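Student: attaching a predicted model along with its sequence, questions to come.
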Amino acid sequence: MVYEVALIHVKPGEEAAFEAAARQAVPLFQRAKGCSGMAFTRSVEHPSQYRLTVQWATLENHTVDFRESEDFQAWRALVGPFFASPPEVQHLETVFVGF
């Protein structure tokens, strides 16, 4: 399992519109090859800052299968207009779980 974690800065005042657009994008992830879940979280201290976490079976499911798909283009068309800057993306693997 690989976790894609994207730090997204949204233009101030556009948070509600961004969240609505992100909700519309859920089916794009649901049908993506190797995607087993996703979550959006929002910073309490910085309400224009979000984190998107997506669970992928493999790194390539994100970097190749999804990123080269029409669904990725649709995702960016939905949420891209709200970005204050390009998202910062990392891919993480679980080392261990404490509980």
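Tutor: Now that the structure is in, tell me what you want to look at.
Student: can we go C-alpha only for contacts and neighbour counts from here?
Tutor: Will do.
Student: check contacts around the residue nearest to the spatial centre of the chain.
Tutor: Per C-alpha atoms, centre = their mean, the C-alpha nearest to the average position across the chain is that of Leu52, at 3.7 Å. Going by C-alpha atoms under 8 Å, 6 or more residues apart in numbering, Leu52 touches 4-8, 38-41.
Student: in strands only, show me the residues you listed.
Tutor: Applying DSSP state E to these, the entries found in strands are 4-8, 38-41.
Student: could I get those residues as a markdown table with neighbour count?
Tutor: Shown next, in a markdown table, are the ones in strands among the contacts of Leu52 (neighbours: other C-alpha atoms under 10 Å):
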| residue | neighbour count |
| --- | --- |
| Glu4 | 21 |
| Val5 | 20 |
| Ala6 | 18 |
| Leu7 | 19 |
| Ile8 | 21 |
| Met38 | 16 |
| Ala39 | 11 |
| Phe40 | 15 |
| Thr41 | 11 |
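Student: put this next to the previous one:
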Amino acid sequence: MILEAAFLFVKPNLKTKFEADFAQASQYISSIDGYLGHSLQKCIEVENKYLLLVDWNALEDHTVGFRNSEAYLEWKKILHHYYEPFPVVEHFENIFSNKK
């Protein structure tokens, strides 16, 4: 499993609209082969900062499958205008975890 992570800085005064549009856009990312799940976390300390976490079966499911899809074009149309600056997206593999 691969974890995609991106800090999203939403333009001021657009948080409520962004959150509603994110819920709508979620249907597009979740339709991709290799998609396992995602969450959006809102930062407590920084008002307009969010953390997007997406679980993928393999890196290529995101970088090729999603990014080259019609679903990505819809995702992009709905969400990309909210970001300032545009987010850096990184991918991680689990080395260790301990959950209770």
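Tutor: Great, that's in hand. Note that the structure is predicted; figures quoted are calculated from it, not measured.
Student: re the thing from before, next one: the residue nearest to the centre of structure 1 from Glu93 of structure 1, what distance?
Tutor: 15 Å (C-alpha to C-alpha, to the nearest Å).
Student: do the same with Phe18 of structure 1
Tutor: From Phe18 of structure 1 to Glu93 of structure 1 the distance is 28 Å (C-alpha to C-alpha).
Student: repeat for Phe66 of structure 1
Tutor: Separation of Phe66 of structure 1 from Glu93 of structure 1 (C-alpha to C-alpha): 19 Å.
Student: between these two, tell me which one has more neighbours.
Tutor: Phe66 (20 against 11; other C-alpha atoms under 10 Å).
Student: that one -> structure 2?
Tutor: Aligned counterpart of Phe66 of structure 1 in structure 2: Phe66 (TM-score structural alignment).
Student: quick revisit: closest to Phe82 of structure 1 out of the contacts of Leu52 of structure 1?
Tutor: Relative to Phe82 of structure 1, the closest of the contacts of Leu52 of structure 1 is Ile8; by C-alpha to C-alpha it sits at 9.6 Å.
Student: surely that closest one and Gly80 touch.
Tutor: No - Ile8 of structure 1 is beyond contact range of Gly80, at 10.1 Å (criterion: C-alpha atoms under 8 Å).
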